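[1] Take a look and give me a structure for this.
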Amino acid sequence: MILFKLDVDVMYKVIGISYITFRVIQAISDQKNYGSLDFFEFTSYLFFPPTLLAGPIDRSYRFKSDLDNGYNNISTSNFVRGWELLVIGGLFKFVLAEFVAKFWLGEIDATSTSIATMVNSAYSYTAYFYFDFAGYSAMAMGVGIMLGISVPKNFDKPYLAQNPQEFWRRFHITLGAWLTDYFFKPIYMYLQRFSYLRGRRLLVQNISITLTFLLMGMWNGLVWHYIFSGLLFGLYSSIHNCYVHYVKKGGADIFSVSSNILSLSMKRLIMVNSVVLALYVFSGRVPL
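    As a prediction, the model looks like this:
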């Protein structure tokens, strides 16, 4: 996996190795609570074609329940539902994403250090990334449903999120849930063993959050722009966590001084622009 992430030209690279690794960890970790899979179930879960390259990241026990249902999940209504998702996903990925790539993103000089050009590049990449990735995820869901497998939803209008916590409940949902269950929670419990950190709940939460997003960045690739974008997302979540803690302790909520519509708009504006910055870094298009 390290060689794959370093982009070393190795003949043993495996397509979808990152997602396969996460599935293996989940299946092994949960077998005590949910039981193990036989060889056919396990290999079907690991190498399910629609989700092999870029998710969504399913859970083994949920996948197994669909396999156990057999042909009961294959019906005319599910085929139609799956076909609709496949068409919508194809529209997103092969029409909208390609349109943005050709007529907006592709027209921008990524080496330019002009502020206006960099801002334009950041917003165009954000639009392209959403249409491309959300489109792929919708197509994977559609094909899965047509085959009798209810692939979990991965995107839910993420750019309408009001804060980082809500954003990760809308954006790459299955990755966020996986990292929470199999990294954030264990590291949080581990850090509480240290006497200095015991009782410092906010600090432990923020350390765990930062390490989780650092892992996410490294998971995308061991290059600076992936890692730094992960740290940015970790910083956003830690700042939000501190702000929520501050308000709960009686601090003034700066968003409560305006109307609900204005407050909602301000939160969304701050969040979407924060995401644009992090995804711009993620893209590797920053002219450094």
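[2] CA atoms for contacts and neighbours, from now on please.
    Noted.
[3] Helix or strand next in line after the helix ranked longest in the chain, which one?
    Longest helix in the chain by number of residues (criterion: DSSP state H): helix 115-146. Following helix 115-146 in sequence order, the next helix or strand is helix 164-167 (DSSP states H and E).
[4] Go through whichever helix or strand comes after that following helix and flag the buried ones.
    On the C-terminal side of helix 164-167, the nearest following helix or strand under DSSP H and E is helix 173-179. Within helix 173-179, the residues scored as buried using 16 or more other C-alpha atoms under 10 Å are I173, T174, L175, G176, W178, L179.
[5] And the closest residue in space to the fourth one that isn't next to it in sequence, how far from V223?
    With sequence-adjacent residues excluded and distances taken as C-alpha to C-alpha, 6 or more residues apart in numbering, G176 is closest to W168, at 5.9 Å. Counting by C-alpha to C-alpha, to the nearest Å, the separation of W168 from V223 is 23 Å.
[6] let's see this one next to it:
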Amino acid sequence: MSFNSYGGIIFAILVLCGYHLIRRHDRQNIFLLLVSIYFYATSSILFTGLLISTIYVGFSAGQIIESVRNTGRSVRTITAFAIILLLGILGVFKYYNFFVDSFAASISMFGFKPSVSTLNIVLPVGISFYIFQTIGYLIDVVRKQTKAETNLIDFALFVSFFPQLVAGPIERSQNFLKQIKVKRPPITNADVTYGLFLIIQGYAKKVVIADNLAPYVDAIFEHKDISSPLIWVGLLLFAIQIYGDFSGYTDIARGYSRLLGFRILLNFDRPYAARSPSDFWRRWHISLSNWFTEYVYFSLGGNRSKSSVRRGGNVLGTMTLSGLWHGASLNFIIWGAYHGLIILLGRVFSKIVPKAVRQSKASTALAVSLTFILMLYGWMYFRITDFDQLISFHHAIIFEWGGWEPALAFLFQGTIFLVLWLVIDIMELHWINIHAHEVKNYRGIGIYMGFILTIVFVLHAVDPSAFIYFRF
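    Purely as a prediction, here's the structure:
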């Protein structure tokens, strides 16, 4: 079941109605847990046991860590065991074949011909998200940033809450578990307005912008006569497609959560307006960026090291692991390493250029433009999984400057959806305060939502596709 299906919409409406008919806070949590497990089972019934096992491991490990904290036993050993177990589950289902193939390819370079076998493993929906959320919780317990949860129902709901279960945001216990444990206040008109705004906007991003751009992107990346202009148009359309797809899901998840009385983390903040690669990652998939910063980058030492090489290595290592999180293939590792490199280059540039120059309007416009181009180029590593195709695309970018006619044709066909993306981003900036989670301008917001809803009905894609980040 998916939010962009009729079944998903009906499910969400029924859950909202059922939830608000229940008055007691503890029963509301039980109800949400049951419907969340059901929601996951409809997408991946075979792996519902895996989700439940993750919940059990996280809950039990948290309890053990809390109980042995003052006994002299090694908390870190227990934590490491639990995290290795969780990462092992993730590794088997997501990375087993990749590492087996990589190992075989490596030793074959020395003349060995290993006999290895891969497994036909299906990736459980959302496994990277809920396992990382559980690991983050355990680390927070160890660091005493949160107390180990003693209520299994509350913890299970924290891990499996259906709006953000399969594609995030990756929640922190300090934010979300705290909301689960207390009685939610009655839903206000402001909650309804804000929630509906996000839901309608999210559907527009997904079924109008992302799903309509998808066929053009596929056609370009499968085009026989690839050229530099065609590649750049394809990267532009893909950049907007993946933004509409992923931020659309997040908007829908945050909207439904708000109608249930929860405020989940902001995950996107106009990323293509970023002034630097570092700024981009403060705006794109914010919950994942924060997770890697908090639990990987800082654990490696962050910026504390006196060695610039060590500090650079921390950035590069963190971003490379972030790329690997997205998928078990070489292109994602390259994508992550690429972002690590341009983040480091951006830091060097910021030290060279005087602050007064960087803050001028002309410099800001130039910085945003250059950052956007760097992001477009990076999406090529994300979109293309075949290494030979990557090489041919690089050759075309440098040497093939023909093909303007098909490039302009695709650009013209996608223009309406690019314009809609800009309109939606500008209107969001005008009507809501995304950081305060509230509507800041009620004047005309109903008319705007009616307009967007009309656009959804008129221009929705005939063949809707699954959310891209479901595969991660």
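[7] related to what we said a few turns ago, now the longest helix of the first structure: buried residues?
    118, 120-146.
[8] what does stretch 311-321 of the second structure give?
    In stretch 311-321 of the second structure, counting by 16+ other C-alpha under 10 Å, buried: R311, G312, G313, N314, V315, L316, G317, T318, M319, T320, L321.
[9] counterpart of it in the first structure, which residues?
    Using TM-score structural alignment, stretch 311-321 of the second structure corresponds to residues 205-215 of the first structure.
[10] again, but for stretch 170-181 of the second structure
    Against the first structure, stretch 170-181 of the second structure falls on residues 57-68 (TM-score structural alignment).
[11] Run through who's touching the matching stretch.
    19, 22-23, 26-27, 34-35, 37, 41-42, 45, 51, 73, 148-152, 174-175, 178 (C-alpha atoms under 8 Å, 6 or more residues apart in numbering).
[12] in which helix or strand would I find D388 of the second structure?
    helix 387-399.
[13] tell me which strands and helices that helix is in contact with?
    Packed against helix 387-399 of the second structure by the contact rule (3 or more C-alpha pairs under 8 Å, 6 or more residues apart in numbering; DSSP states H and E) you find helix 228-259.
[14] I'd like the buried residues of helix 173-179 of the first structure written out as CSV, with distance to V257 of the first structure added.
    Below are those laid out as CSV (distance: C-alpha to C-alpha, whole Å):
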residue, distance to V257 of the first structure
I173, 32
T174, 35
L175, 35
G176, 32
W178, 36
L179, 35
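[15] which of those residues sit farthest apart?
    I173 and L179 (10.1 Å; C-alpha to C-alpha).
[16] Make a ChimeraX selection of whichever of the contacts of stretch 57-68 of the first structure turn out to be buried.
    Applied in ChimeraX, the following selects the buried portion of the contacts of stretch 57-68 of the first structure according to 16+ other C-alpha under 10 Å:
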select :19,22,23,26,27,37,41,42,45,51,73,148,149,150,151,152,174,175,178
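[17] follow-up on the earlier one: comparing W168 and V223 of the first structure, which shows the higher neighbour count?
    Set W168 of the first structure next to V223 and count neighbours by other C-alpha atoms under 10 Å: W168 wins out with 20 against 15.
[18] measure that one to G234 of the first structure for me?
    For W168 of the first structure, the distance to G234 of the first structure - C-alpha to C-alpha - is 11 Å.
[19] how about L222 of the first structure, secondary structure?
    coil (DSSP: H, G, I helix; E, B strand; the rest coil).
[20] residues contacting I209 of the first structure?
    F184, G234, S237, S238.
[21] What is the burial count for the second one?
    Look at G234 of the first structure: counted by other C-alpha under 10 Å, it has 24 neighbours.
[22] That one corresponds to which position in the second structure?
    Match for G234 of the first structure (TM-score structural alignment): G340.
[23] can you check the first one too?
    Taking TM-score structural alignment as the criterion, the aligned counterpart of F184 of the first structure in the second structure is Y297.
[24] didn't its match look like it was pressed against T318?
    Yes - if you go by C-alpha atoms under 8 Å, Y297 of the second structure and T318 touch, sitting 5.7 Å apart.
[25] I'd say the match of G234 of the first structure and L321 touch.
    No - taking C-alpha under 8 Å as the definition, G340 of the second structure is not a contact partner of L321, at 10.1 Å.
[26] residue range for stretch 64-74 of the second structure in the first structure?
    Using TM-score structural alignment, stretch 64-74 of the second structure finds no match anywhere in the first structure.
[27] and the match of G234 of the first structure, that one's in a strand?
    No - under three-state DSSP, G340 of the second structure sits outside any strand and is assigned helix.
[28] residues contacting it?
    Taking C-alpha under 8 Å, 6+ apart as the test, what G340 of the second structure contacts is V315, L316, G317, T318, M319, T320.
[29] quick one, what contacts the fourth one?
    By C-alpha under 8 Å, 6+ apart, the contact set of T318 of the second structure is F292, T293, V296, Y297, G340.
[30] in what helix or strand does it lie?
    helix 308-326.
[31] What is the burial count for F171 of the first structure?
    21.
[32] And it, what's its match in the second structure?
    In the second structure, F171 of the first structure lands on W284 (TM-score structural alignment).
[33] Let me know whether its match touches L266 as I believe.
    No - the pair W284 of the second structure / L266 is not scored as a contact, 9.9 Å apart, by C-alpha under 8 Å.
[34] can you give me the helices in the stretch 1-150 of the first structure?
    2-5, 17-34, 39-46, 49-52, 60-69, 76-90, 97-103, 115-146 (DSSP state H, counting those that start in this stretch).
[35] Could you tell me where the longest helix of the first structure falls in the second structure?
    Counting by TM-score structural alignment, helix 115-146 of the first structure sits on residues 228-259 of the second structure.
[36] Having no further points to raise, I will conclude here.
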